[in-house]
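K.L.:
3D, please:
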Amino acid sequence: MGIVTPGIVPATTLMAEPVPAWLGRWTAFAADLQFSDLPEAALDRARLVLLDSLGVIAAGMREPECRALAERLAARRTGAAPAIGSGLSLDPRDAALVNGAAGTTLELDEGNQYARGHPAIHVVPAALAVAQEVKASGADLIAALVLGYEIGARIGIASKLRVTMHPHGTWGTVGAALAVAKLHGADAAMIGRAIGLASSLGLSTSRRTMLEGATVRNTYAGFSNQLGLTAWDLAESGFLPERDGIGTVYGGILADDFSADAMVEELGTRWEIARNYFKRHAACRYTHGALDALAQIRAESGPLDPDSVRSVEVATYVWAAQLDHPAPETMLAAKFSLPFALAAALVRGEANTDAFRDEARADRRILALARRVMVREDPAMTAQLPSLRPATVTLTLADGRKLSAKALTNRGDTEDPYSADDVRDKFRALAGPVWGAERSEDIIRAVAGIEKAERVGALLALVA
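P.N.:
I've put the predicted structure just below:
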């Protein structure tokens, strides 16, 4: 048998080679970036992303497993970093883990359609934990958040993650590490070291976890945040990364077809955080086109008796068409079931957080209706990815009438965005049960003026 892989380049030769041009440009860009360099469009969205993330983390922290994890970690060691909305203070690394996990639990965290993932929830918990530790200003926090979001999203854009992988817990680790390095005032060399180390720390995530409802999936983003802090500790301790770990890992290990050009295309002028999306349906984004089409039908037809719906037909793109299990066994699995999400929305009026809990999953009307939902892939719709996320929903009623509607994009996408008021209303709905109306409004005001804060401690005290 012949040798099928090249030999190892000696370390002295390897370290003498220059870093790839794209990476050198990126580390210099990140080191030089100041808050004042950010355009208003990126700043506006960053404030909303921060607010939205705080809301989804606090609401997720109310789930039993997230609360139990926070309590277990607090019993072992405490620190100054809050497990948001819990009243518990943790070591920063533990807080980054718990807050990241809580932020994905309800499937309401923001995302980026071009990156095919959720950059913010991989960055915000790590940035908050470190900002408290280094006594960062609000402007420092926002700059770090935008940078971490940018590099994570661009890795997602520049590569094609393996289809068996879940995007959580992969390139988000690099985003977290960059945010942490920036908050520590790292120069270009140390930024390169930290993100290079982080590239080797991505998880072996399984896509099946979301389909089976295995809630280990909710921890993936938490570990990305925690490992982002660890990457900085490793960098400061003198550990060395592969010369181009990002290119290697996302060019042939976790992903393929890494494009160095995509990493620097319009760098500094096109900001990925300004192209994000927010979510109002508490379910996998692949279900949102169909849920939006159903909402159109309901708006045009008026009240519908769910028991009068003989069948529901859904034509959509490939990733959404895979979510066709009509009888999910857990809350997470229900959020990744198009039949269940549509049936719950028809019976309960909307696909909110309660639509996927135990009570809803035991509702015989929802379960019976979910079995009458047929989902199929339309190859023409698949071909419209990633810019469009189309779905056509057709209801056949007992009296023979057919009601149909089509959505080309998801509400909240760049092409059909939610307004700032919509995002704030979502925050109020999630935060109110945790903090009450008065404190929720205080948090909204604090985030709206975050760049004026000399320290982030006041905001963290509000959400602790």
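K.L.:
going forward, measure contacts and count neighbours with C-alpha atoms only.
P.N.:
Will do.
K.L.:
distance of the residue nearest to the spatial centre of the chain relative to residue 154?
P.N.:
Among the residues of the chain, the one closest to the centroid is residue 118, at 2.4 Å (CA atoms, centre = their mean). From residue 118 over to residue 154 the distance is 12 Å, taken as CA to CA, to the nearest Å.
K.L.:
likewise for residue 291?
P.N.:
Separation of residue 291 from residue 154 (CA to CA): 28 Å.
K.L.:
those two: who's more crowded?
P.N.:
residue 291 (28 against 24; other CA atoms under 10 Å).
K.L.:
for that one, which non-adjacent residue is spatially closest?
P.N.:
Leaving aside its chain neighbours, residue 291 sits nearest to residue 342 (6.3 Å; criterion: CA to CA, 6 or more residues apart in numbering).
K.L.:
got the contact list for that neighbour?
P.N.:
By CA atoms under 8 Å, 6 or more residues apart in numbering, the contact set of residue 342 is 290-291, 294, 351, 370.
K.L.:
repeat that with 10 Å
P.N.:
287-288, 290-292, 294-295, 312, 314, 348-351, 366, 369-370, 373, 393 (CA atoms under 10 Å, 6 or more residues apart in numbering).
K.L.:
which parts of the strand or helix carrying residue 293 are buried?
P.N.:
For residue 293, the element it lies in under DSSP states H and E is helix 288-301. Residues 288-298 are the ones in helix 288-301 that count as buried (16 or more other CA atoms under 10 Å).
K.L.:
tell me, how many neighbours does residue 7 end up with?
P.N.:
The tally of other residues near residue 7 (other CA under 10 Å) stands at 7.
K.L.:
secondary structure class of it, three-state.
P.N.:
coil (DSSP: H, G, I helix; E, B strand; the rest coil).
K.L.:
which residue ranges form the strands in this structure?
P.N.:
81-83, 88-90, 160-161, 255-256, 309-316, 373-377, 391-397, 402-407 (DSSP state E).
K.L.:
including distance to residue 96 and mean neighbour count, could these go into TSV?
P.N.:
Output for these, formatted as TSV (distance: least, CA to CA, whole Å; neighbours: other CA atoms under 10 Å):
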stretch	distance to residue 96	mean neighbour count
strand 81-83	8	29
strand 88-90	9	21
strand 160-161	24	22
strand 255-256	25	19
strand 309-316	36	21
strand 373-377	38	19
strand 391-397	36	22
strand 402-407	36	18
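K.L.:
turn those strands into a markdown table, including distance to residue 434.
P.N.:
Converted to a markdown table, the strands of the chain look like this (distance: least, CA to CA, whole Å):
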| stretch | distance to residue 434 |
| --- | --- |
| strand 81-83 | 13 |
| strand 88-90 | 14 |
| strand 160-161 | 36 |
| strand 255-256 | 39 |
| strand 309-316 | 36 |
| strand 373-377 | 35 |
| strand 391-397 | 35 |
| strand 402-407 | 34 |
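K.L.:
this one as well, want them side by side:
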Amino acid sequence: MLPLDTAAAQDAEATKPRTPPRARQFQGRTLTATVADYAAATSLARIPPEVLDRARKVVFDEMACAYFGCTSPGATAATRHVAGCGSPGEARIYGTALRASAPYAAMANGTAGHGYEVDGTHVVGGHPGASIVHTVTAIAEKQNASGAELLNAVILAYDVGVRIVEACGGKFSVRDRRHLTSDFFYAMGGTAAAARILKLSPTRHRHALALVTFQTNGLYALYAEKDHISKSFCNGQYAFAAISSAQMAQAGLEGNEDIIGSAEGVLDAWGDGRHDDAVVAGLGRDFKIMGANFKFYNAGYPIHTPIEAVQTIIRQNAIANDAIQSILIGMPQNAMKVVDNREMHNISVQDMVAANLAKGGLKLVDEPFPAILSDPTYKRLRTLISVAVDPELQSEFPNGRGARVTIVTRDGKRHVLRIDNPRGHSLRGDVSWDDLAEKWRGSLPNCDPGRALEIARNLDKLTSAKDLFAAFAGTNG
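P.N.:
This is a model prediction of the structure:
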């Protein structure tokens, strides 16, 4: 306990009148008003072709991820919860015959979207797609929105959500200063998207953005559990909150009309005080969906470059597993913190690299754990792997996803390969439709990804986005 005099002094300090920080402005308007006015007026007519194509790919890939993850432990639990809520059947729950209200469908599908580590990430950090896309698809199904409306809403959600993360200093800043996952900010992007699908006024957009802050948060400790359940459910909860908040605003509920920039608002609570302008910087010109990344391994994203580097060295030099003496994986510190020796196997770089070596490579559908834990080859290789901060990568790309792998063989030879960005990363170049077709071929036995891909390539031409949903499900409606 504090001494009485110390406690009394603190109480006195707490009761002193204080001057709250001044609300932020942009060209004479509040930040939230600027965002809301933009959100309520967006349309696909203003979107450049390359942005539109990226959005089509993101929607297709994230829907495929949810079908892939619909049998995961997190998705199964979320679907069981949703089924018990007795909500009306406004939108489908992927991979099942169930339907639910749009918020609850988004909850189940968003959880499935990150049920395994195959869904997209972003250069700013986190997993926006699993929350954003399933927010938009659920509310789009309820409203019978067109493909163009769906795509416009997804692009808008990235533009709002990513900017909030940037304004708060980025993923690692939010984690280190506030002990939170910045992914909960993507619920604000999803809220703007849902409000746009509902055709809310700018004023109602502002209220919706305030209301979603009641329903979202994300202590980073949630990511420490072993079974990827709460980690995946975070995305489902953010999708649920996004639609709920837009519908609350539609019904007349209200909140602070400048929740982003006001005193005691989002930036005061979670910002770093140095990036406030990011909320509106480049809005309408710099489309944040262009920073979306695609995954081609079922593993945490910082693990992708180590796996790729190890596989490349082994293949190019014809190295047998029993010839390996040691493997050193060098990474930036922030990436290493995410994947170094984690209890959750598919976000542990040591576990996933050893499993890939022991199995001669893993396909998307392969789930080697826990069976491989008793495999002698895996156990031996696992002991040979060490992870350390790479000074060069740390200096050049402190928030990057690169890796330098050094394999030493029993004959004393050293094989070194550095890869700065994993396959599918937006800084490495665009992902083609053929790449996505290859990713999902044979991985979704209970739906029709080939038909869905062809429809997704022309999503903006669909009178009803339900045609895409039906294609994934292998139905006619």
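K.L.:
circling back to that earlier point, overlap in contacts of residue 118 and residue 154 of the first structure?
P.N.:
Contact criterion CA under 10 Å, 6+ apart; residues shared by residue 118 of the first structure and residue 154: residue 171.
K.L.:
ok, back up a step: which bit of the second structure covers the helix holding residue 293 of the first structure?
P.N.:
Under TM-score structural alignment, helix 288-301 of the first structure corresponds to residues 304-317 of the second structure.
K.L.:
give me the mean deviation of that stretch from the first structure.
P.N.:
Comparison of stretch 304-317 of the second structure with the first structure after fitting gives an average deviation of 2.0 Å (mean CA distance after the TM-score superposition for the first structure).
K.L.:
check the offset of that stretch from the chain's centre.
P.N.:
In this view, stretch 304-317 of the second structure has its centroid 26 Å away from the chain centroid, taken as CA atoms, centre = their mean, to the nearest Å.
K.L.:
thinking again about what came up before, so what does the helix holding residue 293 of the first structure touch, helix or strand wise?
P.N.:
strand 309-316, helix 318-321, helix 338-348, strand 391-397, strand 402-407 (3 or more CA pairs under 10 Å, 6 or more residues apart in numbering; DSSP states H and E).
K.L.:
would you turn the ones you listed into TSV with distance to residue 267 of the first structure?
P.N.:
Formatted as TSV, those follow (distance: least, CA to CA, whole Å):
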stretch	distance to residue 267 of the first structure
strand 309-316	33
helix 318-321	30
helix 338-348	37
strand 391-397	33
strand 402-407	32
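K.L.:
nearest to residue 419 of the first structure, of these?
P.N.:
strand 402-407 (18.7 Å; CA to CA).
K.L.:
neighbouring contacts of the closest one?
P.N.:
Outside strand 402-407 of the first structure, the residues that reach it (CA under 10 Å, 6+ apart) are 288-298, 300-301, 309-316, 388-397.
K.L.:
could you rerun that using 6 Å?
P.N.:
Strand 402-407 of the first structure is contacted by residues 289, 293, 390-396 when judged by CA atoms under 6 Å, 6 or more residues apart in numbering.
K.L.:
what of stretch 150-161 of the second structure?
P.N.:
So stretch 150-161 of the second structure is contacted by 43-44, 185-186, 188-190, 193, 288-289 (CA under 6 Å, 6+ apart).
K.L.:
repeat that for 8 Å
P.N.:
The contact list for stretch 150-161 of the second structure, computed with CA under 8 Å, 6+ apart, reads 35, 39, 42-44, 52, 55-56, 59, 128, 132-133, 136-137, 140, 185-194, 196-197, 279, 283, 287-289, 459-460, 465.
K.L.:
narrow those residues to those in helices?
P.N.:
Judged by DSSP state H, the subset of those located in helices is 35, 39, 52, 55-56, 59, 128, 132-133, 136-137, 140, 186-194, 196-197.
K.L.:
what's stretch 186-197 of the second structure aligned against in the first structure?
P.N.:
Stretch 186-197 of the second structure lines up with residues 172-183 of the first structure when matched by TM-score structural alignment.
K.L.:
same deal with stretch 46-61 of the second structure?
P.N.:
Aligned by TM-score structural alignment, stretch 46-61 of the second structure falls on residues 37-52 of the first structure.
K.L.:
in the matching stretch, what's buried?
P.N.:
Buried residues in stretch 37-52 of the first structure, counted by 16+ other CA under 10 Å: 38, 42-43, 45-52.
K.L.:
circling back to that earlier point, just flag the most distant two among the contacts of strand 402-407 of the first structure.
P.N.:
By the measure CA to CA, 390 and 396 form the most distant pair in these, at 20.1 Å.
K.L.:
residue 243 of the first structure: which of the helices and strands packed on helix 288-301 of the first structure is closest?
P.N.:
Using CA to CA, these put helix 318-321 closest to residue 243 of the first structure, at 34.6 Å.
K.L.:
what range does the closest one cover in the second structure?
P.N.:
The aligned range for helix 318-321 of the first structure is 333-336, by TM-score structural alignment.
K.L.:
list the contacts of residue 112 of the second structure.
P.N.:
Contacts of residue 112 of the second structure (CA under 8 Å, 6+ apart): 65-72, 74-75, 232, 236.
K.L.:
residue 210 of the second structure and residue 353 of the second structure, how far apart?
P.N.:
43 Å.
K.L.:
re the thing from before, and the residue nearest to the centre of the first structure, what is it in contact with?
P.N.:
So, once contact is read as CA under 8 Å, 6+ apart, residue 118 of the first structure ends up touching 109-112, 167-168.
K.L.:
equivalent analysis for residue 390 of the first structure, please.
P.N.:
Per CA under 8 Å, 6+ apart, neighbours of residue 390 of the first structure: 289-290, 316-317, 381, 384, 406-410.
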